[in-house]
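*Asks:* how would this look folded up:
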Amino acid sequence: MPAAIFVEPWRRWSLRPCLSMPVAVALRVQRRISGDRHMRQLLRVAYLVGAAVLSSEIVSAQSVPPAAIDTSASEADKILATDLVAAVNAGDPVTRTRWAARYHSLRDGALNATDLSKMLGDIGDASRGLTLISTERKNGWLRLDLRAANGKTGKLSLETDGTPANGVLRFNAFARPAPYPAPLIDHPVTRDALRKAIDDRLRFAAGRDEFSGAVLVMRGDETIYSGAFGQADKNFGIPVTLDTRFHTGSMDKMFTAVLIGQLIEEGRLTLDTRLGEILPDYPNADAARSITLRHLLSHQSGVASSFGGPAEDRLRRFERVRELLPRFASKPLDFAPGTQASYSNEGFILLGAIVEKLTGPTYYDAVQSKVFERAGMKDTIYYRIDQVSPLRAVGYRFPDEDFLGFGERINNWTFQGLGYRGNSCGGSYSTVGDITRFLQALRSGKLLSPRMTEEMTSLQKGYSQYGYGFLHRKLGDRSVRGHTGGGAFSGINDIARIVWETGYTVVAMGNYDAPLIEWVGDDVVKMVAAQT
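*Replies:* So this is what the prediction gives:
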């Protein structure tokens, strides 16, 4: 078997109710321009958020001083970047077409010159005048920090082909948050000092409209910090509260992993159980023979994405997770299981179908009785798209054409990635209190035995900073476990973190695009992880 190729977490996710935000740094989004129709789709690609998390934040001109162009960029990179800004600011199609003809790559699969020209036009329309702040070459991508006339900033990353022409293969883009000017606490402090530091960090972001959501920090029964910012529904002026129910994105993968762990402990499954043993009628016989639960839980299955189908498929009613399998089950695998790692919502849909096969009748019944009730979660629900609730937050996202986040947000009701209903890969609605209760129940052994909990949440080979359905990262000598949820251009972003050694929990849930919550929330996690 060939050596595994690990794809950075921020490089891939499928746009569905799950909307994954695995990890913690910056989920990037790549957009493809579809030629003459000028329609854009989020691409599920093998490359984001290795970091961490999509971006939807903005920066004021005052908070981001001009910076010198990074010396890690080559002269050819600097020329490309300078020419790009000049072509955008020229404001005419002829100049944009000339730049695109000069810099498009001739390689198969690359964006064509028309695509690149339209990209420049969109940036120009949104920016009303563009300034290049800095350039950096990292991991094969040329990263440009850009500022619009209104002071908001974004990051445009270009993958180039390595030829002397420095041709552009594709790009991804996201808005950038204002850098926090104060140092973060990195040592034990009093509770009052910690509360103030957390509150200052959150108010800094909320004051710049970079954060809308709720945050809860606890240790056991002690509430260290709780706060709510922004509006759950801007049309009706409904404020966010601690009882607001936010879309969870991919955080439900933790629930699904727990259900699988319970079945393993009951002796009904093992991590090496093959897909075909449970779903013998699975249409792709090769996948049924070769995919194991271990592959599915660690994003190494190679199951193809179901995103990109007709809208009616994504919005079609269903009551059982297994009803979603026809969308992708007959497709060939993207790679041989166990040879690569690539974030897969479909893998967790398969896990949900396995849960249904062994527990019946539906995934929703199983997760309610075996996870939510055991953890004391009373405010978590899988809304159908036509259900209305005054406690349900409306998501707000940047329009498709404003991929750098220079303009105003719109509501996400037309965002087809929401789907008809959440499922085993993500998409419930919950509160910061309920997600905190889940984390505490997980660590205390209410959901799984200590041995199984450790196995499911510990780092595994495969997806970066990932275990079996759980993110796992190190902060100094601390182990931080949990998950994220959301995506760029979705109006969804959340994080759930528990410092394993000390039991501190940080849950932040919001209704703006990722990675807004991750950047702000991870700063809170860093301060909390430093406490004893």
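*Asks:* CA atoms for contacts and neighbours, from now on please.
*Replies:* Will do.
*Asks:* Would you mind identifying the next helix or strand past the strand ranked longest in the chain?
*Replies:* If you go by DSSP state E, the chain has its longest strand at strand 478-487. Sequence-wise, the next helix or strand downstream of strand 478-487 (DSSP states H and E) is strand 492-499.
*Asks:* With adjacent residues omitted, what lies nearest to residue 33?
*Replies:* residue 40 (4.9 Å; Cα to Cα, 6 or more residues apart in numbering).
*Asks:* same deal with residue 95?
*Replies:* By the measure of Cα to Cα, 6+ apart, the closest residue to residue 95 outside its immediate chain neighbours is residue 87, 5.6 Å from it.
*Asks:* And the contacts of the helix or strand hosting that neighbour?
*Replies:* Residue 87 is part of helix 75-90, with elements assigned from DSSP H and E. Residues from elsewhere that reach helix 75-90, judged by Cα atoms under 8 Å, 6 or more residues apart in numbering: 69, 95-96, 99, 103, 120-121, 123-124, 128-132, 135, 142, 144, 166.
*Asks:* The one helix or strand residue 137 maps to packs against which elements?
*Replies:* Assignment of secondary structure by DSSP H and E places residue 137 within strand 131-138. Contacts defined by 3 or more Cα pairs under 8 Å, 6 or more residues apart in numbering; DSSP states H and E place strand 131-138 against helix 75-90, strand 141-147.
*Asks:* what about the residue nearest to residue 95, neighbour count?
*Replies:* For residue 87, the neighbour count with other Cα atoms under 10 Å is 24.
*Asks:* still on that earlier bit, doesn't residue 29 make contact with the residue nearest to residue 33?
*Replies:* No - judged on Cα atoms under 8 Å, residue 40 makes no contact with residue 29 at a distance of 11.7 Å.
*Asks:* Helices along the stretch 151-300 of the chain, start to end?
*Replies:* 191-206, 252-265, 275-278, 285-290, 293-297 (DSSP state H, counting those that start in this stretch).
*Asks:* next up, for comparison:
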Amino acid sequence: MRFALALAVLALPGLAFAQAVLPSTPAGEAARAYLEALNARDRATAAAFIKDRFPTSPIDGDGFVGFGRQVGGFDLVRVETATPTTLTALVRERYGEGYARLEIQTDPAAPGQIKRLDARVMPRPAEIPADPRLDDAALAKAVADKLALMGEDYSGVVLIARRGKPFAVFAQGLADRERKIPITQATRFRVGSMNKMHTAVAVMQLAEAGKLDLQAPLAAYLKDYPNVDWARKVTLHQLLTHTGGAGDFFGPEYDKNRDTLRTLQDYVVLHGARSPTFEPGAKWEYANYGYILLGRVIEVVSGQSYYEYVADHIFKPAGMTGSGFEPETTAVPDRAVAYEHVGDAYKPAGGLPWRGTSAGGGYSTAEDFLKFAAALYDGRLLDAAHLKLMTSPQAEDGRGGKYGYGLFIRTAEPPMVAHGGGAAGMNGDLRILDGGEGVIVTLSNVAPPFLAGRISQFVAERFSPQGERRPAIRP
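*Replies:* I've put the predicted structure just below:
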């Protein structure tokens, strides 16, 4: 007589599922073992699973645990297809909003061993409704519960505000693990590519002042740029929207020269002669180096260093007193130590730039990003026309989304502009909903795992535009 192993009951709002069970077949038993090992997020458990069940696994125990920390484990939603040696199931992340299709095939000659395993991310199925919008108190409690579930996997802050006033602020983890210094609301975090928003604002300010033309080629401002042909073709608009083919600057050359890259011009000297990754305007491809070049344009046009310009024209008028770009060799009060959580160890992050750039890598606080959002929308940083340009779709991002100037754009209700940042030891996300009605800031000093975006998405999907409890949004 066959029996089924109950793995989990997933209660989804507005939709009742029967108890999700796995069949007592070789494939079903293998799926159960995989989910139990993944959900444990334990190195020894992962190593035992790989040894006993999946000796041909392409990742080792550390990689297995790292993936578990990233998604928080999976809950079984339903089994979709099953034979004695194959199984397909729908699972949902515990930390994020994502679903995945789990596919397992066992070896007929050795039924206890997995021959193939794949967990492919997919959109929420149409028959499963979105989680309901929550009022502010309920949302704050939901976030507190999510952070408690994440535990030490998330080291950082979360700030949620309505109309410029925070109604939920959380801080957990350690800013300095060696000295046992806790993270607080005043902790300064490296923010990765979130600085691209500041660079875009600076460019728009100079355009507003009539000092540059967004449709002009790069060569109009960087007259001695080494790759003359490309500089004559690529426009500032294309650099702002990642459609210029500028490419990245991270890689072997960066690794060899990291400690000598002290100014934006140093990056141009290193990379300026290379060819573009594609012809300007041909497609969208995220390009860190393009924002280095925009930083150089800001310097040439304004007559100030990038750092001086941003401090004077963005940080100061917005009241962002906790933000800056001081080098890693400078002691900055309240700046968190950057860590990577790999295996069982927290180790200081490697590969940090000597100093942040116009492409990212500066530092800030959650409160400062709230101030930035307020100043962006109340006229202190841009006039209405240039704010509209920056926050309107300017390009398709190639993944079904839209990109403005230094911002990812969501036009569905409630509309949202956002940008995140992530690299070893730094992870953050800013989301501005409905023209400033809501602001979500997440900043972390531990990466991997990269959880800031998962938390901010969790909040954004439940934030009520009017602070009222609303029914679930149907697909």
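*Asks:* Give me the TM-score for this pair.
*Replies:* The TM-score (TM-score structural alignment, normalised by the length of the second structure) is 0.72; 396 aligned residues with a Cα RMSD of 4.1 Å.
*Asks:* one step back: which secondary structure element contains the residue nearest to residue 33 of the first structure?
*Replies:* strand 39-42.
*Asks:* Now do the strands in the stretch 151-300 of the first structure.
*Replies:* Shown for the stretch 151-300 of the first structure, the strands assigned by DSSP state E, counting those that start in this stretch span residues 153-160, 168-175, 213-219, 222-229, 231-233, 238-239, 246-247.
*Asks:* what packs against the first one?
*Replies:* Read it as strand 153-160 of the first structure. Using 3+ Cα pairs under 8 Å, 6+ apart, strand 153-160 of the first structure sits against strand 141-147, strand 168-175.
*Asks:* Let's have those strands in a markdown table, adding mean neighbour count and distance to residue 360 of the first structure.
*Replies:* Converted to a markdown table, these look like this (neighbours: other Cα atoms under 10 Å; distance: least, Cα to Cα, whole Å):
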| stretch | mean neighbour count | distance to residue 360 of the first structure |
| --- | --- | --- |
| strand 141-147 | 23 | 47 |
| strand 168-175 | 25 | 41 |
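*Asks:* Was I right to think residue 254 of the first structure contacts residue 470?
*Replies:* Yes - using Cα under 8 Å, residue 254 of the first structure is in contact with residue 470, at 5.9 Å.
*Asks:* Common neighbours of the two, please.
*Replies:* Going by Cα under 8 Å, 6+ apart, residues that sit against residue 254 of the first structure and also against residue 470 are 482-483.
*Asks:* Contact partners for residue 277 of the first structure?
*Replies:* Applying Cα under 8 Å, 6+ apart to residue 277 of the first structure gives the contacts residue 288.
*Asks:* Quickly note the distance from the alignment partner in the second structure of it to residue 412 of the second structure.
*Replies:* Using TM-score structural alignment, the partner of residue 277 of the first structure in the second structure is residue 220. Separation of residue 220 of the second structure from residue 412 of the second structure (Cα to Cα, to the nearest Å) stands at 37 Å.
*Asks:* give me the number of residues near residue 11 of the second structure?
*Replies:* Residue 11 of the second structure sits with 12 neighbouring residues when counted by other Cα under 10 Å.
*Asks:* For residue 20 of the second structure, see how far away it is.
*Replies:* Look at residue 11 of the second structure and residue 20 of the second structure: by Cα to Cα, they are 10 Å apart.
*Asks:* Common neighbours of the two, please.
*Replies:* Common neighbours of residue 11 of the second structure and residue 20 (Cα under 8 Å, 6+ apart) do not exist.
*Asks:* The stretch 251-400 of the second structure: strands as residue ranges?
*Replies:* For the stretch 251-400 of the second structure, the strands defined by DSSP E, counting those that start in this stretch occupy 339-342, 345-348, 363-364, 395-396.
*Asks:* Highest mean neighbour count out of these?
*Replies:* strand 363-364 (a mean of 24; mean count of other Cα atoms under 10 Å).
*Asks:* Report the distance from it to the chain centre.
*Replies:* 16 Å (Cα atoms, centre = their mean, to the nearest Å).
*Asks:* likewise stretch 198-217 of the second structure?
*Replies:* On Cα atoms, centre = their mean, the centre of stretch 198-217 of the second structure falls 26 Å from the chain's centre.
*Asks:* Buried residues, it. List them.
*Replies:* Of all the residues in stretch 198-217 of the second structure, those buried under the rule 16 or more other Cα atoms under 10 Å are 198-206, 208, 212-214, 216-217.
*Asks:* Check stretch 352-369 of the first structure too.
*Replies:* Buried-residue list, stretch 352-369 of the first structure, by 16+ other Cα under 10 Å: 352-356, 362-364, 366-368.
*Asks:* and the residue nearest to residue 33 of the first structure, what pairs with it in the second structure?
*Replies:* Alignment note: residue 40 of the first structure maps to a gap in the second structure; criterion TM-score structural alignment.
*Asks:* returning to what we had before: in JSON lines: the buried residues of stretch 352-369 of the first structure, plus distance to residue 414 of the first structure.
*Replies:* JSON lines is the format used below for these (distance: Cα to Cα, whole Å):
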{"residue": "352", "distance to residue 414 of the first structure": "26"}
{"residue": "353", "distance to residue 414 of the first structure": "28"}
{"residue": "354", "distance to residue 414 of the first structure": "31"}
{"residue": "355", "distance to residue 414 of the first structure": "31"}
{"residue": "356", "distance to residue 414 of the first structure": "30"}
{"residue": "362", "distance to residue 414 of the first structure": "28"}
{"residue": "363", "distance to residue 414 of the first structure": "26"}
{"residue": "364", "distance to residue 414 of the first structure": "25"}
{"residue": "366", "distance to residue 414 of the first structure": "30"}
{"residue": "367", "distance to residue 414 of the first structure": "28"}
{"residue": "368", "distance to residue 414 of the first structure": "28"}
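*Asks:* sorry, back to before: tell me which of the helices and strands packed on strand 153-160 of the first structure sits nearest to residue 308 of the first structure.
*Replies:* strand 168-175 (18.0 Å; Cα to Cα).
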